[in-house]
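Peer 1: fold the following and give me the result.
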Amino acid sequence: MSWGLEVLALGEDADERTIKRAYAQRLRVTRPDDDPAAFQRLHEAYQAALAWVQQRPVPVEAASAASAHVASGPEPALEPAPAAAPAPADRAFADAPPPPPQTVDVAASGHGILARALQLEPGPLRDWLAQQPELWSLYSKPAIGEVVLAQLCNHVPPLSMGISEVLVETFGWNDLHSGIDPYALHAHRLQMHRSWVVQPRNHGRLAELLRQNGLPSTVTGARDHLSWLSRPWKAWQALLTSLPPMRGRDLNRTLDVLCIDDATDAPAPLRAQQVDFWLRIGQRDRMSVVRGLQGLLRGIASGLVLSALILGYGVLKSSEPDAWPMQRFAELALWALLALTVLGALAPPLHTLLRWQSCDEPATPRGRYPRLLLIPLLAVMAVVLIHVMDLRMAGTALAGSALVLALVRFWKRSRLEVHFNGWLLLAALPLLKLTVMMVVVAELALVATLVLWLWDGWRNVRGQWA
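Peer 2: This next block holds a predicted model:
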């Protein structure tokens, strides 16, 4: 009788089905995570029992009745075999040496596990891994885990967070004795998950990831984002796609969630040129050619829409007796187109200038003084235009620009919050009158500009002293 049958508490008449049933019952109380040595001993006993059953000779009692009729003459008496000495109880595991570890193709097993990981969900994958015999051995399991981990370190293939969690639990990569940095492992798993969600079949998972990071997103929106980031590069197509006001912001938020701040970090199927274009569109504190072209096209598109509305209104009014001639409507439409085109072209640099002035002071004097002295320099230039060169209109426009710049700088850097209420509405009329006076009298605008600039500078110096 095999020592494996004794470990499983089975008799000599046990078949393979009985052995497997007994082994499954023992696995419920002998887990590899709780007692690896006992689990290894149980598995070896299971293999020994199966090997003994497969090599067991057919007993004489199992001969068929037909064989008895064919035999002629009386059967020879069978002499009893000498009784074997009973094995002592303490030799239940020592009467036969444990079988040597089976040869396992470690590389093939690792690649097979990764192939399954790409096909299954976390729950079915966990069940499938628990049924693989090569992972029951304490000899082959760590080697297979090294193969799988080496493939994952090369991002081949990218896996979701749930699938990688199953692999971490299976191979014990989070154990203290594993020698693996848990923080580096988690960061790598997160990067793999972000590479996984940009695959074409995972639009829903990308939308879920965006919502987890506080961004409202739908499956359709996620699909559109991936489509714009992964299609072949065409400059004019990309510029036309970026014209809607919030699209550049939304694309850059998606790239932030995916931790992509450089085109070279873009995983497939994202294209580096598309990623670089949208990153430059989102750099509001830096002027670039693509932002300038975007502003110009936005101005032209807005001007064309407004011109079409003006001309359409002129056509509707042309039937009235006292209506304007169509020539005046055409001139008005042309001026509207030119005005919005210029405004669109100036919007990106002005926005960049406002953001540059609103930032905190840099540590190096090289970048600090140009930002600090721009507003008083504009005020001095306005005074020169008004009182020296007698160009009051140009000086007034420059004084108003300096006032707007100083107001935005003070507002952003002081981080004020305004809560609208009834008292604020009462102050709206005096503030409106004061604004009109500053527009008419440039000197008032210059005084307000210098007051705001000095106030902001005093707050900055006091904050540094504190």
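Peer 1: CA only for contacts and neighbour counts going forward, please
Peer 2: OK.
Peer 1: and Trp278, how many residues sit next to it?
Peer 2: Counted with other C-alpha atoms under 10 Å, the neighbours of Trp278 add up to 25.
Peer 1: list the contacts for it?
Peer 2: Neighbouring residues of Trp278 by C-alpha atoms under 8 Å, 6 or more residues apart in numbering: Gly248, Leu251, Asn252.
Peer 1: need the residues you listed in a markdown table (columns: distance to Trp458 and secondary structure).
Peer 2: Output for those, formatted as a markdown table (distance: C-alpha to C-alpha, whole Å; DSSP: H, G, I helix; E, B strand; the rest coil):
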| residue | distance to Trp458 | secondary structure |
| --- | --- | --- |
| Gly248 | 37 | helix |
| Leu251 | 39 | helix |
| Asn252 | 36 | helix |
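Peer 1: second input sequence below; structure requested for side-by-side comparison:
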Amino acid sequence: MNWAFELLGLRPDADVADVKRAYARLLRITRPDDDPEAFQRLHMAYKIVLAHISAKATAAIMPTPTVVTHAEPTSRPPVQLALPTHADTTNVTEPVVHLGTLTNEIIRAAIEAQNSEELSRWLKNRPEFWSIQIKQQAAQLVLQRLFQQPQAIAAHCMDAMLKFFDLDHVLSGVNPVALQSLRARQRTLWELRPENHHELARRAGLMHNGRPEVLRVRKDLALLQHPLNWARVTLAAMQSKRAHGLAALVRTLSNNGRLDELPASVNRQHAMFWFRGATGGPLLTRERFILHSLRAGVWAFVTMLAVVVIAMMSAAPDGVHWSEVARVAGILGGGILVLWLLIAGFWWFDLWQGMPESTPSRWPWLRRLAIPLLCVLSFAMYETGNAPYMRWLVMMCFIAAMRKFRRRIAGNGSFFARITASTPAFIWISVWIIAALSRAQGMEDFPLIPILALATFAMSIADLWRHRAYLHPRLARN
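Peer 2: Have a look, this model is predicted:
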């Protein structure tokens, strides 16, 4: 309080006119455009001094309430402050304000308020807040309670309450980061109410034809509130749209991926699985591998079942040859699983090779020489003629080298960066089409594989030269 009077250059017995004159005089030298912080501090001092003078004027005609700092049970009715009804004030009993009860009433009013105007009107009409001391102590207790146990308070009501208690600026002394986190958690709890699910769907982006999908949100919330169950996970994994919706819902409930801020009603293990498994991005996490493996397993089972059904429907007169059916079903189902494992292996290898050189790894030289060594081995086996399918491994080495070089170069806006920004499957198909066209035109002797092997070596050497500073200190000085 004293700092406000000192900043305005006033004495403690100054009146309202003195305060306004001092404020107008200081405004001439404290411009908000020149020094916003100084202006905000001056304005805050002006408000504090005016409130103090108003409180003194009120205290002259009204007895000062006694403050009780211990908490009272929430069932106790609020104490109403009333002015004496007769002129004789010598025997007036001082009213008692129980801060614990008052704190409970404030939080309950913020939870039940329909809008911010209703809450602001309720706070302004409370006679307890005519005392600045009670107002400040109540604000501290309210924040302390909310930090300990967040409540389902709408964001606009929380903002109105902070504004009333003058806690919506940096000079209030409250950590703004912690306050913003509290505001987000309380908004999430408010949106978890059934009547507010439309706001949760809108914030999570679960919309259909411009309208929030409330039923979908309720169905996904019911799933996330149960423990992780692989049967339910498999059923939801086969619905790609629902899997991404679950990830978006978890991201919204956790305040953009802060899983430690999830509501208590949501199962953390279940939510973490969908967030790490269905969230978009290049990383091959454990959860994403499990999710895609479940999908591959289901498709393999469906394919094998379809083979059995087709064999039974087109059975020969002498019956079904189950050994042949089992062989065909096993080849097709196993082929789907093997194909997924190959894709996952190349996915992991591609991410491993694309790591920045500054990232610590267990075998850095193995990561640097893996592509050229693998290319040499596959090319040598291809040239011997014993393994002609090794041409595909050479192509894969070429694709991996291209993507590694593209992600580790500095100029992402170059032409090479743009033409190599596609997925590995697209480049693989392009190389396969080139090879097919070369053979279709009678170019059997076209040295496609040697050219790809040479290009792989060239990109590997260029990548090593670009990052030579990590190979040896002398190369860094050169």
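Peer 1: can you calculate the TM-score here?
Peer 2: Overlay of the two chains. TM-score (TM-score structural alignment, normalised by the length of the first structure): 0.65; 379 aligned residues with a C-alpha RMSD of 4.5 Å.
Peer 1: Thr364 of the first structure: which of the contacts of Trp278 of the first structure is nearest?
Peer 2: Asn252 (29.1 Å; C-alpha to C-alpha).
Peer 1: didn't that closest one look like it was pressed against Arg280?
Peer 2: No: using C-alpha atoms under 8 Å as the test, Asn252 of the first structure is too far from Arg280 to be in contact (9.4 Å).
Peer 1: so the two - more neighbours on which side?
Peer 2: Asn252 (21 against 17).
Peer 1: skip the chain neighbours and tell me the closest residue to that one.
Peer 2: Gly282 (6.0 Å; C-alpha to C-alpha, 6 or more residues apart in numbering).
Peer 1: distance of that neighbour relative to Thr352 of the first structure?
Peer 2: 11 Å (C-alpha to C-alpha, to the nearest Å).
Peer 1: hmm, back to that, burial count for the residue nearest to Asn252 of the first structure?
Peer 2: Using other C-alpha under 10 Å, Gly282 of the first structure is surrounded by 18 other residues.
Peer 1: ok, now Leu432 of the first structure?
Peer 2: Neighbour tally, Leu432 of the first structure, other C-alpha under 10 Å: 11.
Peer 1: that one -> the second structure?
Peer 2: Taking TM-score structural alignment, the alignment pairs Leu432 of the first structure with Ile433 from the second structure.
Peer 1: which SS state does its match fall under?
Peer 2: helix (DSSP: H, G, I helix; E, B strand; the rest coil).
Peer 1: so what's it up against?
Peer 2: Here Ile433 of the second structure is in contact with no residues (criterion: C-alpha under 8 Å, 6+ apart).
Peer 1: how does it look with 10 Å?
Peer 2: Listed by C-alpha atoms under 10 Å, 6 or more residues apart in numbering, the contact partners of Ile433 of the second structure are Ile427, Arg439.
Peer 1: do the same with Leu424 of the first structure
Peer 2: Val418.
Peer 1: swap in Ile180 of the first structure?
Peer 2: Ile180 of the first structure neighbours (C-alpha under 10 Å, 6+ apart): Gly172, Trp173, Asn174.
Peer 1: and if you look at Arg187 of the second structure?
Peer 2: Contacts of Arg187 of the second structure by C-alpha under 10 Å, 6+ apart are 150-158, 181, 199-200, 253.
Peer 1: run the last query once more with 6 Å
Peer 2: Residues in contact with Arg187 of the second structure (C-alpha atoms under 6 Å, 6 or more residues apart in numbering) are Ile153, Ala154, Ala155.
Peer 1: any idea which residue of the second structure is furthest from its center?
Peer 2: Asp88 (63.6 Å; C-alpha atoms, centre = their mean).
Peer 1: residues near Gly112 of the first structure, how many?
Peer 2: Using other C-alpha under 10 Å, Gly112 of the first structure is surrounded by 12 other residues.
Peer 1: kindly provide the distance from the alignment partner in the second structure of it to Cys157 of the second structure.
Peer 2: Aligned by TM-score structural alignment, Gly112 of the first structure pairs with Glu105 of the second structure. Glu105 of the second structure sits 14 Å away from Cys157 of the second structure, going by C-alpha to C-alpha.
Peer 1: ditto for Arg232 of the second structure
Peer 2: 38 Å.
Peer 1: neighbour count: those two, which is higher?
Peer 2: Ranked by neighbour count (other C-alpha under 10 Å), Arg232 of the second structure and Cys157 place Cys157 first, with 23 against 12.
Peer 1: tell me who's in contact with the alignment partner in the first structure of that one.
Peer 2: Under the alignment by TM-score structural alignment, Cys157 of the second structure pairs with Ile163 in the first structure. Taking C-alpha under 6 Å, 6+ apart as the criterion, Ile163 of the first structure is in contact with Pro122.
Peer 1: residues near the spatially closest residue to Gly245 of the second structure that is not a sequence neighbour, how many?
Peer 2: Leaving aside its chain neighbours, Gly245 of the second structure sits nearest to Leu206 (6.9 Å; criterion: C-alpha to C-alpha, 6+ apart). As a burial measure, Leu206 of the second structure scores 21 neighbours (other C-alpha under 10 Å).
Peer 1: same check on Ser460 of the second structure?
Peer 2: The tally of other residues near Ser460 of the second structure (other C-alpha under 10 Å) stands at 22.
Peer 1: measure the equivalent of Leu407 of the first structure over in the second structure to Phe457 of the second structure for me?
Peer 2: Here Leu407 of the first structure is matched to Met402 in the second structure, going by TM-score structural alignment. Taking C-alpha to C-alpha as the measure, Met402 of the second structure falls 10 Å from Phe457 of the second structure.
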